[in-house]
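[1] kindly return the folded structure for what I paste below:
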Amino acid sequence: MRLPGAPALPRCPLGREPSPANAADLEAMRRRVWREQGVVSLSVEDITDPWLRQAVVNEATRRWGPRTGGPSHGR
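    Model prediction:
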């Protein structure tokens, strides 16, 4: 409950509702950003070729450091 004249609560993007986008909408966004900006968004778990998956993991680890959450692929 807010009192009259009280300052507004701080706004933070972390507290907002999740996006109403469904899987098809997200895939369309990925396609558009690839075509327009050359940026790729891939889930490592979706890459079926083991050599390619490891190459992507190695490059991401080199650039941004090791993952802190999610599956560790046997480690």
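
[2] from here on, just use CA atoms for contacts and neighbour counts.
    Fine.

[3] how many neighbouring residues does W51 have?
    A count of neighbours around W51, defined by other CA atoms under 10 Å, yields 10.

[4] next one: N58
    Neighbours around N58, by other CA under 10 Å: 13.

[5] same question for L26.
    Using other CA under 10 Å: L26 sits among 12 other residues.

[6] this one as well, want them side by side:
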Amino acid sequence: MKTLHFSGQDVAKVTEAEIADLAKRLEQDEYTNPFEGLEDWHFLRAIAFQRPELVEPYLYLLDLEAYDEA
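    This next block holds a predicted model:
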């Protein structure tokens, strides 16, 4: 299983195909250890905050909810 390793600045270089591969890995959930899955999840989350238009089809994988902090 190929896992992408990106730093914060590399999020700008991620392609739609790479995000689709990342989402597919998260959907299949066939990681050799839980940290690989967590790394992919955190990366998808970082992309969602920096380039939300690319992650929109995969938001269900992030389980993001709005919180009322008032």
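
[7] just give the TM-score of the two.
    Laid over one another, the chains give 0.34 as their TM-score (TM-score structural alignment, normalised by the length of the second structure), with 38 aligned residues with a CA RMSD of 3.3 Å.

[8] mind giving me the packing neighbours of the host helix or strand of E27 of the second structure?
    Remark: E27 of the second structure resides in helix 16-28, with elements defined by DSSP states H and E. Where contact means 3 or more CA pairs under 8 Å, 6 or more residues apart in numbering; DSSP states H and E, helix 16-28 of the second structure is packed against helix 34-50, helix 52-55.

[9] for the longest one, buried residues please.
    Counting neighbours by 16 or more other CA atoms under 10 Å, one finds that the buried residues in helix 34-50 of the second structure are 36-37, 40-41, 43-48.

[10] can you name every helix or strand that that helix contacts?
    Packed next to helix 34-50 of the second structure, using 3+ CA pairs under 8 Å, 6+ apart, are helix 16-28, helix 52-55.

[11] try the last one
    In terms of contacts (3+ CA pairs under 8 Å, 6+ apart), helix 52-55 of the second structure is packed against helix 16-28, helix 34-50.
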